[in-house]
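A.B. asks: Sequence and predicted structure below; questions after.
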Amino acid sequence: MLYIEEDSSQEFQDKLKYLKLLSNNYPTVADACTEIINLQAILNLPKGTEHFLSDIHGEYESFIHVLNNASGVIKRKINDVFGNLLSQKEMKSLATLIYYPERKIELELKDQSNIEDWYKITLYRLIDMCRYASSKYTRSKVRKALPKDFAYIIEELLHEQPDRLDKEKYYEEIVKTIIRVGRAKEFIVALSKLIQRLVIDRLHIIGDIFDRGPGPDIIMDTLINYHSIDIQWGNHDIVWMGAAAGSEACIATVLRTSTRYGNLSTIEDGYGINLLPLATFAMEFYNDDKCEIFKPKLENDRACSEKDAELMAKMHKAITVIQFKLEGEVIKRRPYFGMDDRLLLDKINYEQGTIDFDGQIYKLKDCHFPTINSSNPYELIPEEIELIEKLKSSFLNSEKLQKHVRFLFAKGSMYLKYNSNLLFHGCIPLSEDGSFRKVSIGASGKKYSGKAYLDRLEILVREGYFYKNNPEAKLYGMDIIWYLWNGKDSPLFGKDKMTTFERYFIEDKATHVEKKNYYFELEDDEKACNMIFEEFGLDPKVSHIINGHVPVKIKKGESPIKANGKLLVIDGGFSRAYQPETGIAGYTLIYNSYGLLLVSHEPFESTQKAIEEEKDILSTTIVLEQEVDRKRVGDTDIGEELKIQIQDLEWLLDAYRKGIIKELR
């Protein structure tokens, strides 16, 4: 028990003022005691399960499936509850129902000869699952998670034992009545959604929601409705955030990537951005150009007509050239970014179709540049200026895009410390000697490194989006956002340069090389990891770094587990574009009260097959760390906050008992 000592110091007066405010919420000794007992009990509950995903890249079907099945957690809980009672087929069917309740019920309505019996059996099974999934939470927390329409009924069912004689009929009658009044379907959906919610206490997205795949907007809609989430920005997220802020270079980059992978539906249908001006511009200036090297890269199941592919190729080339011009403006405007080596348009011999690259002459794969003035190659022609203004207006006025980006700012950050884990997308920039790289990111020449560097970058990113009343500061912030996409010391990018121009126009792959930051050479070094932990105020003995960004190539023998388990890379290839390299279709991480579990996933076929054929993702789980003593809430960050609240309440209790503060009733 803590005691409060009355004196005349300012510290005591401040504490007394705070305790008087606290007394409004706990106006009596009894109220304070009750809350202390409640919080102390919560500290001893098992910690909630955390779910980590990274590098989703628009693959919404596989993402939603992994989210719905909680990387196999639901299947394991079904086995815990019904392992000796149900067949494998029955357990698989129950799992599919929990993942996709609405669509699975529709199939059952067609197949079941006695739907009332199916409803009854299913309701009992789902109630058992809910009871098991909710057992490690307080009734108050479960109550807050209950769907409003059925909250009272579900609470009754969860906390009554159907085998007790005095309540057996009561329990049965609730289930029968749900079916009789025609609410069984809605009730099953509500229970399934509740189970999904209860099995995961916190979702961590370690960056790169956008680009490559067809549905980042669908993923964002899903995340916005998730009950508890944080996001660490990836380089593919930050460039969309810059586009939403109005950065012209970021807008061009987003459109180039979307045209390259044939994801115009995300732009047009997902975000309502009008691409007709870009199509019209492309047809005007590139109508007779085959644009062979700009043909979109399409997955087999996302084919398009030859005519559409030709138009996309022309749009792709048009926006790519504009991007290089706009990037040139940023690089010249911010010489301290140190990116002069990315100024390549002025190194082209437009008559001969060659480029002087690092003192060597290369033949260009495409020499047709109708919008480039060779004497001033970075100058936008009037039609390009008009086009960019129209596109910028569409991005700034896309209600859905702005909503999604505001969510990324509200729930996102450059990094996060959570329950002794350090979460970030790419890297902490290091120098060759293993020390934190010192980076100057402003005209003042002031250098930042380590945690201070990431903190400063986050402030500037937020200014780039929110700083409406200071155009100069906003422009600088937007340029920083663009730098984070491809700058040589960007912790989100982690390479010395982005060789976009070279990959398009120069055949020699030696020019395509992007050297990774020294962080990636040292990520298997325990000393380097410990240095990072100490920089961010974490205990090296118990902490982990969790990041994504660089796909782990299992095919080549790479491991996601680095530095004896201190660093975990969970980018295993959600994006189909990476799967031929990685050999799998993604990693996810589960951190529950028993320890850390790394889950690797095989490719996901389709939502339709998952429902109709009950094909779950084939996943393999590796136990990374197993706790000798099960982790409790008291061992978590939330537990530390609760301990502070208990301390404050004990001071309030002592103040009541000493008469320093009077009870309010």
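C.D. replies: Arrived safely, thanks for sending.
A.B. asks: only C-alpha atoms for contact and neighbour calcs from this point on.
C.D. replies: Noted.
A.B. asks: roughly how far apart are S575 and G583?
C.D. replies: Plainly put, S575 is 12 Å away from G583 if you go by C-alpha to C-alpha, to the nearest Å.
A.B. asks: ok, the closest residue in space to E507 that isn't next to it in sequence - contacts?
C.D. replies: Using C-alpha to C-alpha, 6 or more residues apart in numbering and skipping the chain neighbours, the partner closest in space to E507 is K365 (6.9 Å). When the contact criterion is C-alpha atoms under 8 Å, 6 or more residues apart in numbering, the partners of K365 are I293, Y504, F505, I506, E507.
A.B. asks: The stretch 551-665 of the chain: helices as residue ranges?
C.D. replies: Taking DSSP state H, counting those that start in this stretch as the test, the helices found in the stretch 551-665 of the chain are 579-582, 607-612, 637-658.
A.B. asks: Sorry, wrong one. I was asking about the stretch 101-250 of the chain.
C.D. replies: Going by DSSP H, counting those that start in this stretch, the stretch 101-250 of the chain shows helices at 101-111, 115-133, 139-145, 151-158, 165-180, 184-199, 216-224, 235-245, 248-260.
A.B. asks: Name the stretch among those helices that sits most buried.
C.D. replies: Of all the helices of the stretch 101-250 of the chain, helix 235-245 has the most neighbours on average by mean count of other C-alpha atoms under 10 Å, namely a mean of 27.
A.B. asks: which helix of the protein spans the most residues?
C.D. replies: Longest helix in the chain, counting residues (DSSP state H): helix 306-333.
A.B. asks: Next, the buried residues of it.
C.D. replies: Buried residues in helix 306-333, counted by 16 or more other C-alpha atoms under 10 Å: 309-328, 330-331.
A.B. asks: got another, please set it beside the one above:
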Amino acid sequence: MNKDQNRLVENDLQYLQLLSKTFPTVAAASTEIINLEAILNLPKGTEHFLADIHGAYESFQHVLKNASGNIKRKVNDIFGNQIRDCELRDLCTLIYYPEQKLEMVKAAEEDLNDWYHITIHQLVKVCREVSSKYTRSKVRKSLPKDFSYIIQELLQERPEDLDKAGYVNAVIDSMIETDRADDFIITISNVIQRLAIDQLHILGDIYDRGPGAHRILDMLENYHSWDIQWGNHDVLWMGACAGNDACICNVVRICLRYANMTTLEDGYGINLVPLATFALETYGDDPCAEFIPKTSGGTGFIDEKTRRLGAMMHKAISVIQFKVEAEVFKKYPQWKMKDRMLFNNVDYEKGICTIGGKEYEMKSCNFPTIDPKNPNKLTKEEKELMEKLHHSFVVSEKLHKHIDLLLGHGCMYNITNNNLLYHASVPLNDDGTLKEVELYGGKKYKGKELMHQTGLLIRSAFQSDSLPEEKEYARDYFLYLWCGPDSTLFDKSKMATFERYFLKDESTHKEHKGNYFKLRDNEEVCDRILDAFGVKQPNRHIINGHVPVHAASGENPIKANGKLMVIDGGFSQAYHKETGIAGYTLVYHSRGFVLVQHEPFTNEEDAVMRGTDIKSSTQIVEMSTYRMLVADTDKGDELRGQITYLKKLLYAYRHGLVKEYR
């Protein structure tokens, strides 16, 4: 280093002193530099992008277990024509569901020891293949303690090494004799699943419609590496957890709409008995025809009595929701949403609702809890019911645990490897320029700063040191994020829930999309957004979900000449008829981008019993002219930064600026 470099080292001396605690000698620092330089030349890890899971736990779990079909492809590549198709299918099923498949094999297999030998050799080959792009250190860290040494030994052995054949067979024999073969198979299958996906990105909306959101979050709690960009449905549940009564009403209403009480009652222990009691007493004579639950969200058949009660509860919470929302809209005139206080526009004698100066006929006009002179006032019974629901949400430990998980792994947007990720939109003006949106304190933001400040506002609702007035605004703002016209998570003219329930004229049900959705196929607009977020590299992309892609009608998820990818293909069963498919997974590996289009998944039992897999088709989105390395990623930038400081530490050691700890 020259004099200028020497000065730089001296300026970093305090940091280098701290670094020397981890690398106390020249040898240790040198070894780490060699290690990091080598890692830079490994192939880039595989990233998976999923959006809008909507409680479809079994489909989500299966996609992670089969790595969007990547494990099956590797098994086919390894064994090809060596084994029969049924054996390939059984091996894949074993990797996806080892515990369940082992039970079936042990009940049917005549020569179990022979099966163990063959299968363990096959699993080791698959594991060797999926681990080939990682360092031994990273692979070792992914191994459970019990079998770490054995798996490492087996991964290093090669079939052509005849001298070690007896050693390998002895290892397998010992596992069989000590009744550890099953545990080993389960462990190595899980390791294969773990190594097949290096990083999981979820672009929002884990919650609502399907019954398994809480199970998805239980699974993610122990998942090795994942992040989430919050969606409007996630934020709705955050608001409910924070004590926003309008969000609580919306959460309960959506669960009732899709006949999905599992997440509320079984997942989070929310007590709905008071709502059921109130609904029976208040709407017992009302057919509640507009509120019959939908059963296309994966909940299956429900009997007529349950359906009838669900409809009454659905109407009861909806009426309360519109009242509670109206008070929030009135509280914040700057939101410009007072036109959504639609109970004010109803003529309860004529059964009409006036919107924009035009009268619309109501489907029904039975509102026993509404005072026409003060339509947004809760009755005493409604107020007591809301107090009970509010208490049930804010004291749910499991719900708070899962919301903390979303806060810990999530944000409004993410930039990773030249890809800009967010759930829904970036508000735009008519001409495609970034639109300013007002947040707390009257301050206006746009683009990246709008996303950042919105994220900070969301977090302030859960922080004990937030100013009381800011915390109150943040808690209320969850409602705007859910349905506000300029919300980055909604971006439509209105949420026409009231109109769909109560107005006959379907033209009133239309929700006009914001400028982002009108202009997102424009490459220039996408470039402007990417520039605003500081994504500068030539091969850059926007990836988001939120609005389902209607693949059945020919809509292309790849837009703006490949600059933008919409990966909401409808994971939830409630969307399958609308989209014609059952979800997308975007896979970004060392060769480029592949979009995987999934057909509906049956269930875990069928997958284990019959070896059924999610049928998927792939579309090559963009392939690299060379195989991308860790050096080409954000991780590579991080490692180069570490190497720079380690070299400075070496200089400091060798010139006596920092002492070695020998």
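C.D. replies: On my side now, so go ahead. Treat the numbers as computed from the prediction; the structure is a model and nothing was measured.
A.B. asks: TM between them?
C.D. replies: Overlay of the two chains. TM-score (TM-score structural alignment, normalised by the length of the second structure): 0.98; 661 aligned residues with a C-alpha RMSD of 1.5 Å.
A.B. asks: returning to that earlier point: which helices and strands sit right next to the longest helix of the first structure?
C.D. replies: The elements that helix 306-333 of the first structure packs onto, with contact taken as 3 or more C-alpha pairs under 8 Å, 6 or more residues apart in numbering; DSSP states H and E, are helix 248-260, helix 276-286.
A.B. asks: so which of the ones you listed comes closest to L538 of the first structure?
C.D. replies: Evaluated over those, closeness to L538 of the first structure peaks at helix 248-260, with 34.6 Å, by C-alpha to C-alpha.
A.B. asks: Read off where that closest one ends up in the second structure.
C.D. replies: Counting by TM-score structural alignment, helix 248-260 of the first structure falls onto residues 245-257 of the second structure.
A.B. asks: just stretch 411-425 of the first structure next, same as before
C.D. replies: Residue span in the second structure matched to stretch 411-425 of the first structure, by TM-score structural alignment: 409-423.
A.B. asks: Stretch 115-133 of the first structure now?
C.D. replies: Using TM-score structural alignment, the residues of the second structure aligned to stretch 115-133 of the first structure are 112-130.
A.B. asks: With the flanking residues excluded, which residue is spatially nearest to M238 of the second structure?
C.D. replies: I403 (6.2 Å).
A.B. asks: Give me the neighbour count for that neighbour.
C.D. replies: Using other C-alpha atoms under 10 Å, I403 of the second structure has 22 neighbouring residues.
A.B. asks: cool, I302 of the second structure as well?
C.D. replies: Residues near I302 of the second structure, counting by other C-alpha under 10 Å, number 13.
A.B. asks: Looks to me like it is in a strand.
C.D. replies: No: per DSSP: H, G, I helix; E, B strand; the rest coil, I302 of the second structure lies outside any strand segment and is coil.
A.B. asks: Can you find the partner of it in the first structure?
C.D. replies: By TM-score structural alignment, I302 of the second structure lines up with C304.
A.B. asks: for A165 of the second structure, same thing?
C.D. replies: Match for A165 of the second structure (TM-score structural alignment): E168.
A.B. asks: next one: F23 of the second structure
C.D. replies: For F23 of the second structure, the aligned residue in the first structure is Y26 (criterion: TM-score structural alignment).
A.B. asks: How much space separates that match from R139 of the first structure?
C.D. replies: Computed as C-alpha to C-alpha, the Y26 of the first structure to R139 of the first structure distance reads 20 Å.
A.B. asks: you'd agree A32 of the first structure is up against L19?
C.D. replies: No: A32 of the first structure lies out of contact with L19 (C-alpha atoms under 8 Å); the separation is 11.4 Å.
A.B. asks: In terms of neighbours, single out the busier of those two.
C.D. replies: Taking neighbours as other C-alpha under 10 Å, A32 of the first structure and L19 compare with A32 leading, 23 against 19.
A.B. asks: Show the contacting residues for the more buried one.
C.D. replies: Here A32 of the first structure is in contact with Y26, L649, E650, L652, L653 (C-alpha under 8 Å, 6+ apart).
A.B. asks: which residues touch the residue most central in space within the second structure?
C.D. replies: Geometric centre of the second structure, nearest residue: I202, 3.0 Å, by C-alpha atoms, centre = their mean. By C-alpha under 8 Å, 6+ apart, I202 of the second structure lies in contact with F49, L50, A51, W226, D227, I228, Q229.
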